[in-house]
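Trainee: Build me a model from this:
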Amino acid sequence: MVEIYIILSLVIGIGIGYAIANKNNNSNDDGIDSIKKEMENTFKALALDVNKSNTEEFFKLANDKFQGLSKESDTNLENKKKLIDENLNEMSKRLKSIEDASIKLNENLESTNTQTKDLTKTTIKLREILSSSQKRGQWGERIVEDILNVIGLMEGVNYTKQGVVESGERPDFTFKLPKEKIINMDVKFPLAHYERYIDSDDEQIRNSEKSAFLRDVKKHVKDITKRSYIDPSSGTLDYVLMLVPNESIYSFINKEDSAVIDFALENKVLLCSPLTLYAILSLIHQATRNFAMEEKATEVMSLLNTFRLQWSKYVEAMDKMGRRIDDAKKEFTSLVSTRTNQLQKPLNKIDDITNLVEDTNQVTKLEGQQKF
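Mentor: Just a heads-up that it's a prediction; the model follows:
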């Protein structure tokens, strides 16, 4: 491009010099105008060439620049796309984790709702059970029966249910003990005031219901002592069992007024929570089994003596049989050896004679053939 400007300057300079020379040679103005016009045309042509060259150079530079920018832009876009994809993948993973956690939370909520509904139903049923004395008794009986099944006690063998005593009354359970002794148990328990105590939020009402509940327990103890559940002349022990159907209720009584338990013991009534009852019945079961074993001990010893006598006779008979077998074996050996040998000797002689006769006949036959 610099070269073009140099050429243009030279052309202009030559044109000016040519015009001056023509003027010195007394040329007319028409020649000068012609030269000017020719120079103008030449300049225009050169300008067009310069513009064209500049335009091409510009477009080339612009294209190179555009290509560079395009490549850089593509690289940037690719990097941004990669970064966006990575962010999207990470976000997808987080969304999946949130979705899984949400599903699990929903499942847990559904399970909790189901358990809450079941608990509500159970609570309603429990309230219905506790609403009447008869149903409370049935509930207590079910608790005792579960304990009896775990221990292994059998109805009719180890205990009776609702059996009639001599006075005509019916204890809920009667347990059989060694030496034809028995112990009775009552499973009904006053829970109405305790339930109101639990349900109330008013402190005054709670205190009132608590006192009423403890009074009910004492009254129930007295009522049991008035029955003929304790009657040593009829074979009962000097105590009766009274079921407290829940460990928390037993703990509540012991915590709020331990004198109630002492009062029951003074009246020969044993308050039994489910765990306490399990321990007592387990001891009764074990004691009954031990006593039964002791009762059978003499019989077992007699059987052992009889067995020992019969065993001695068996050993003696087997010894005799062994001796007889030994004698028979000796006789058999004698028959096999001595008698067999004695019988075999004549047979051997017979075989010798037979062989001798055959040999003689053979010799005679050979001699006859030789004479021929």
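
Trainee: hey, let's count contacts and neighbours off CA atoms from now on
Mentor: Noted.

Trainee: got the buried residues for stretch 319-334?
Mentor: Neighbour counts over stretch 319-334 (16 or more other C-alpha atoms under 10 Å) mark no residue as buried.

Trainee: Touching it from outside, list them.
Mentor: For stretch 319-334, there are no surrounding residues in contact (C-alpha atoms under 8 Å, 6 or more residues apart in numbering).

Trainee: again with stretch 253-263
Mentor: 214, 217-218, 271.

Trainee: As a check, name the ranges of all helices in this structure.
Mentor: Applying DSSP state H to the chain gives helices spanning 2-24, 29-130, 133-151, 192-199, 203-226, 247-256, 259-266, 274-295, 297-334, 340-371.

Trainee: Can you tell me how far Ile198 is from Val150?
Mentor: Separation of Ile198 from Val150 (C-alpha to C-alpha, to the nearest Å): 31 Å.

Trainee: one more, for comparison:
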Amino acid sequence: MELSPTLFVVTMIVILAIGILVGYVIGAAKAKSESAHDLIELAEMRARSDRLEEENNGLIERASRDQNLLQALSPISTKLADMTTRVAQMEKSQVSATARLGEQLSSTNEASKELLGVTTSLRSALTSTSSRGVWGEAELERIVTAAGMLPHVHFNTQTSVQQGNSRQRPDMLIYLPGDGTVAVDSKVPLSAYLRAAELVDDPSMNGERKRLLDEHAKAVRAHVLELAKRDYPSQFPGSPKITVMFLPTESLLSEAVQSNPGLLDEAARLGIALTSPSSLLALLRAVSATWSSSRVTEEAGEVLALGKDLVQRLGDLSKHLTNVGTHLSRTVKAYNQSIGTLESRLLVTARNFESLPDGKLEVPQLSSEAGQVREISRGELLGDSTDKCADN
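Mentor: Now for the predicted structure:
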């Protein structure tokens, strides 16, 4: 067991003092052994010496216990030091995190202010009738373009239509295959709907919210009746008797139909098709597919016309070739007749002239293969079959 230097010095001093005291007591006892007083003092000194020795032993034991306690507390002290270091580091990190949090809160505050400004601008725009109209027309054109339709080919915007003595201007005209046309008008009834959307989700406000949504449904129905009075289909003979009314958000149509379940049926009876972005996109994709099918049909018709023209021209060529063969046959026949006349009549008389050599008077006759003209045997190239193909 190791003692601390201070405790060791104290112990040595006490032991030295005890030794000196014991030596002194022993000397005094020897010098005054005859005196009872000296004996009493000696006894007292011995008692004091015993007490000092006990105290010294107690100090030694306490010092030993303190040393053991210090050794036992040493790991705890190390851990406390580590914990103190970590706490200091955590405090530094917390200060840094607090600074970053303050910066983020400041950025969030700025973003909230910008969002508030944008929201206010958007609200102002939505409360303006002209801005609503521009938004609805832009959304309509975006959906038509997304359906794969081309401007001035499959649709036109802001085209005037003669309506009695006045001219009406629907937002868009959709062209169908076969010279069909469908008018599309964008409507944005938002006043009552926005007021209903502003109400908090409180049961006490349900009545007011229902009243505003009913007012919104009435506004949508009013637009339906207005479009029905315009009667755009009457200006496009041969076209479907329908006018498309476009609402630029799904909720505008769904809330109106929820408040007035018979709205869609009434609009259909009046020739008005109520559409939202999803339903209009599906409708326009069907029209685009019809255009593609129509184009394929037109191309097939063009190919059929070209085929008929080709067959007719092949028939004409076969007729010309037949005429050529006929003339060739007549030419060969005339040639052979000329050879026969030459051999049977001219050569008989010419041989009477002995001065003429016989070899120069021989004219070779055409062989049967050389004089044979091949006739057309394929039925597709004969005159009757060609006429039938042309008729088909």
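
Trainee: and the helices of structure 1 as CSV, adding distance to Val164 of structure 1?
Mentor: Shown next, in CSV, are the helices of structure 1 (distance: least, C-alpha to C-alpha, whole Å):
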stretch, distance to Val164 of structure 1
helix 2-24, 137
helix 29-130, 25
helix 133-151, 16
helix 192-199, 28
helix 203-226, 15
helix 247-256, 29
helix 259-266, 24
helix 274-295, 21
helix 297-334, 33
helix 340-371, 89
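
Trainee: Pull up the aligned stretch in structure 2 for stretch 131-141 of structure 1.
Mentor: Mapped onto structure 2 using TM-score structural alignment, stretch 131-141 of structure 1 spans residues 127-137.

Trainee: Any buried residues in that stretch, and which?
Mentor: 132-133, 135-137.

Trainee: Looking for the alignment partner of Asn214 of structure 1 in structure 2.
Mentor: Heads up, residue 214 of structure 1 is Leu, not Asn. Using TM-score structural alignment as the criterion, Leu214 of structure 1 maps onto Ala217 of structure 2.

Trainee: How many residues are close by that match?
Mentor: Neighbour count for Ala217 of structure 2, taken as other C-alpha atoms under 10 Å: 25.

Trainee: One more: Leu190 of structure 2?
Mentor: Neighbour count for Leu190 of structure 2, taken as other C-alpha under 10 Å: 18.

Trainee: how far away is it from Glu139 of structure 2?
Mentor: Using C-alpha to C-alpha, Leu190 of structure 2 is found at 15 Å from Glu139 of structure 2.

Trainee: same question, Glu298 of structure 2
Mentor: From Glu298 of structure 2 across to Glu139 of structure 2, the span is 32 Å (C-alpha to C-alpha).

Trainee: So which residues make contact with stretch 197-212 of structure 2?
Mentor: Residues from elsewhere that reach stretch 197-212 of structure 2 (C-alpha under 8 Å, 6+ apart): 192-193, 195-196, 259.

Trainee: Just the buried subset of these, please.
Mentor: Neighbour counting by 16+ other C-alpha under 10 Å classes 192-193, 196, 259 among these as buried.

Trainee: nearest to Lys30 of structure 2, of these?
Mentor: Ranked by distance to Lys30 of structure 2 (C-alpha to C-alpha), those are led by Ala196 at 119.8 Å.

Trainee: these two touch, right, the closest one and Leu213?
Mentor: Yes. Under the criterion of C-alpha atoms under 8 Å, Ala196 of structure 2 makes contact with Leu213 at 6.6 Å.

Trainee: overlap in contacts of these two?
Mentor: With C-alpha under 8 Å, 6+ apart as the test, Ala196 of structure 2 and Leu213 reach no residue in common.

Trainee: if we can go back for a sec, closest one to Val240 of structure 1 among the helices of structure 1?
Mentor: The closest of those to Val240 of structure 1 is helix 203-226. By C-alpha to C-alpha, the value is 8.3 Å.
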